[in-house]
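Engineer: got a sequence here, can you model it:
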Amino acid sequence: MEDLKRNPHLVKTVNFEPFLDGSNKQAVADALLSSFKNEGFVYLVNHGLPQEKIDTMFEMSKAFFEMPHAKKMQAPHPASGAHHRGYSAPGSEKIIRYDDNEKESDPTIGRGGARETFDVGSENDEGMPNIWLPEETLPGFKRTCVEFFSDCFEVEKNVLRALAVGFRLPEDYFVRMHTKPDNQLRLAHYPSVATKPLLNDEISRIDAHSDFGSITLLFQDDVGGLEVQDLVSGVFEPVLPVPGSILINAGDFLMRWSNDTIQSTKHRVQAPPSIKTDITPDRYSIPYFCCPDFDTVVDCIPGTWSVENPKKYEPQSVGAYILARLAAAY
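Structural biologist: The predicted structure is shown next:
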């Protein structure tokens, strides 16, 4: 289709408007599924989320991270990784490589990376309540986060509808298992850092990893540094920011749900490819991690397995899988 264009840095760009307005749903759905099968990533433009809302969330994120450490610690992330809410200082989180086929994590991988984060979930999640700053510390912060969380949930549902159409399934196939939402909005700040040790892999902004939910929506500034592994060569290639887009990738749970039809691709954050200064500037990003409802047990998607290509995975409880992965990260 004309709206599918490969950029020179691996990831395709798909215009989502024909799906949203109903003018060419199948073509958009096929392009989306093709990207998830072959690269695991796709840039979505005309996705329906107004740019001014994205800009406001970035402005509030920057205001939060510019506060003194003591103020940020008014909403601290608990010591337990299973309660993934609130502020985490640089180095708090480990990046664990996990292989569903091997059923275990790699204990040799654990660098947290030079970044700080703030995690937000659904306000209706009684099992994992949000941890907020006092309103007077940063007025409007909670409201902005809650509204953006809701906006991202609407984008998520539209992407999942398109994915179902790509699989020739009922349009609500995935949406009806993503209703809670058991999702996580993360504000991330990578402080400025010396470029040389970053280039020499002596330090990392974030090590190579895959996400572990169904899909992730990533909003990023224009600094760059994100790299995605080419599934053919194994080489990590720079993925430059595309203005006005959301970068979407498939997670480990969607890969196993699809019987490995879809790829959950490793990615990392290094120095921007065009950096020519001794100091790599601050980078801000906002990922929205999407998970099926925790009380759901899922089996391989119809059409992804057969006698010749049997199921690789047993039915899996979503909550047990995700909480185990979260606990391993802290």
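
Engineer: contacts and neighbour counts: CA atoms only from here.
Structural biologist: Fine.

Engineer: by contact count, what packs against the helix or strand that contains P18?
Structural biologist: Element membership for P18, per DSSP states H and E: helix 17-20. In terms of contacts (3 or more CA pairs under 8 Å, 6 or more residues apart in numbering; DSSP states H and E), helix 17-20 is packed against helix 25-38.

Engineer: quick one: residues in contact with the helix it packs on.
Structural biologist: 1, 4, 11-12, 14-16, 18-19, 41-42, 162-167, 231, 249-250, 261-263 (CA atoms under 8 Å, 6 or more residues apart in numbering).

Engineer: how far is that helix from where the chain is centred?
Structural biologist: From the chain centre to the centre of helix 25-38 is a distance of 18 Å (CA atoms, centre = their mean, to the nearest Å).

Engineer: repeat that for stretch 130-149.
Structural biologist: The mean C-alpha position of stretch 130-149 is separated from the chain mean by 21 Å, CA atoms, centre = their mean.

Engineer: what's the answer for stretch 250-259, then?
Structural biologist: Worked out by CA atoms, centre = their mean, stretch 250-259 lies 14 Å from the chain centre.

Engineer: hmm, who's touching the helix holding P18?
Structural biologist: Applying CA under 8 Å, 6+ apart, the external contacts of helix 17-20 come out as N24, K25, Q26, V28, A29, V45, N46, H47, G48, N158, A162.

Engineer: another sequence for comparison is provided below:
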Amino acid sequence: MGEVDTAFIQAIEHRPKLAIIEAEGIPLIDLSVLNSPDSSNPSVISHLAAEIGDACKNWGFFQVINHGVPSERRQKVELAMRKFFAQSTEEKRKVKRDEMNPMGYYDTEHTKNVRDWKEVFDLAVQVPTLMPVSQDPNDKELMDYINRWPEYPPELREACEEYAEEVEKLCFKLLELISLSLGLAAKRLHGLFKEQTSFIRLNHYPACPIPQLALGVGRHKDAGALTVLAQDNVGGLQVKRKTDGEWIRIKPTPNAYIINIGDIMQVWSNDKYESVEHRVMVNSEKERFSIPFFFNPAHYVMVEPIEELTNEQNPAKYKAYNWGKFSATRKQSNFKKLNVENIQAHHFKIAEEACEEYAEEVKKLCFKLLELTSLSLGLAAKRLNGLFKEQTSFIRLNHYPACPIPQLALGVGRHKDGGALTVFAQDNVGGLQVKRKTDAEWIRIKPTPNAYIINIGDIMQVWSNEKYECGAQGDGELREGKVFHSIFLQPSSLCYGRAH
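Structural biologist: Model (predicted):
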């Protein structure tokens, strides 16, 4: 990993800021009551469950101390993993994982289609761990994840197995407290982990010469139920704060564990608890080690909102999905760069909920753009905001089927948008054309992944007294074999304002 490959370089908007914002107010929860005579006191346990519930709701993660995991078990793993990663790449790759068995060593993993600055060693917690062979819903074949243990260090296997046993106990304790915090019976979710697919990852983040360009792990949310993370004293974990979207660093707390709510728990709670986006910064001088325990249910579990947590006033916000098939699909991006976003839990959002959440986020973007446009005109940033107090904005979902006469028809004919601004998302098929001012030629806007196209509308042209001009546009031809497509029921094209 000494050479800097461009595969490690994050897009500009996702590169880390080296000026660190330390997190303040992160919940630090003392679990000592679970190992005391008060553990049978319902009111004490209820108070602890409420504390964890508040952390899940407001932060999506928290730290725990006095958790019952013997420190010597963790120390044995930390020492053994350092010995393993200190070996040559050739030695480590003797236990390299592959597409048929994802347990073992790996050093070219991607997150959001960008390579991570790390090397890992994965091991299944339960033996056997059964998972689907493929993501094909009609393929019922299962595979057994086999742990690949290296010859050196010989103590790694025993250290990991003993550690896994203790952290698994902690996971079930946390699962019970979270269940209670949701108003469920303590063991309501236990049966879903009878044939769990949990695994432990040993992470090594070497010192990186380009910490301002690369990440140890790119931004992501954990797909499982819970993650129990042990990090060393170097630190580097950052979480995206809900209140303002800032990336904040989680300062290491000696002998503590960081607990993340995963996507499965978000779905089970019907969005009462939210999975938090996080990433890992790298250090130019120090290597870093961490040990996440990913607590995941059985492969056959259908993930959906818990029945007791839904009703007429709070209907289910997600369609059910199979955990094993979901996980098999996710693992595709571990071995190759994909041209699209990998499958996510939010792809199973019921349409009404998904549209409302999307509208809320795009509305924020619109006001940011409105303020910047106002400033560019020499106005106060919020000069135009009041005109949108009772806005009449709307979203349109467009589908353009393949057309047998693309030389004669258009998806949308030439027009100008009548509103103030249009924020437009197109899929990778494309088709949007604009009329270039300089020579009146129709030019195609090539799709840019994860980008939005912003149109100035007629209203903005009038407000600016024609300093800014609304451009003519239309959706061009769709040749045979090219279609707008939905990925996991997401619409092909979404507009905030006028259609395209």
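
Engineer: and the TM-score between these chains?
Structural biologist: Once superposed, the chains reach a TM-score of 0.85 (TM-score structural alignment, normalised by the length of structure 1), with 296 aligned residues with a CA RMSD of 1.8 Å.

Engineer: onto which residues of structure 2 does stretch 47-65 of structure 1 map?
Structural biologist: The counterpart of stretch 47-65 of structure 1 in structure 2, using TM-score structural alignment, spans residues 67-85.

Engineer: corresponding residue for E158 of structure 2 in structure 1?
Structural biologist: E158 of structure 2 maps onto R143 in structure 1, by TM-score structural alignment.

Engineer: ok, for the corresponding residue of structure 2 for C300 of structure 1, nearest residue in space, not its chain neighbours?
Structural biologist: In structure 2, the residue matched to C300 of structure 1 (TM-score structural alignment) is P305. Leaving aside its sequence neighbours, P305 of structure 2 sits nearest to W268 (CA to CA, 6 or more residues apart in numbering; 4.1 Å).

Engineer: again with P128 of structure 2
Structural biologist: Going by CA to CA, 6+ apart, P128 of structure 2 has D144 as its nearest residue, at 6.1 Å.

Engineer: aligned to that neighbour, what sits in structure 1?
Structural biologist: By TM-score structural alignment, D144 of structure 2 lines up with M128.

Engineer: ok, its match - contacts?
Structural biologist: So M128 of structure 1 contacts H83, H84, R85, G121 (CA under 8 Å, 6+ apart).

Engineer: now do the same contact list for the last one.
Structural biologist: For G121 of structure 1, the contact set (CA under 8 Å, 6+ apart) comprises R85, M128, P129, N130, F149, D182, N183, Q184, L185.

Engineer: circling back: how far away is the match of D144 of structure 2 from G40 of structure 1?
Structural biologist: Computed as CA to CA, to the nearest Å, the M128 of structure 1 to G40 of structure 1 distance reads 29 Å.

Engineer: M57 of structure 1 is in what secondary structure piece?
Structural biologist: Short version: M57 of structure 1 belongs to helix 51-65, going by DSSP H and E.

Engineer: the helix or strand just after that helix vs structure 2, average offset?
Structural biologist: Sequence order places helix 69-72 as the next helix or strand after helix 51-65 of structure 1, per DSSP H and E. Helix 69-72 of structure 1 differs from its equivalent in structure 2 by a mean of 1.1 Å after superposition (mean CA distance after the TM-score superposition for structure 1).

Engineer: can you turn the buried part of the contacts of helix 25-38 of structure 1 into a PyMOL selection?
Structural biologist: Buried members of those, defined by 16 or more other CA atoms under 10 Å, are picked up in PyMOL with:
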select buried, resi 4+11+12+14+15+16+18+19+41+42+162+163+164+165+166+167+249+250+261+262+263
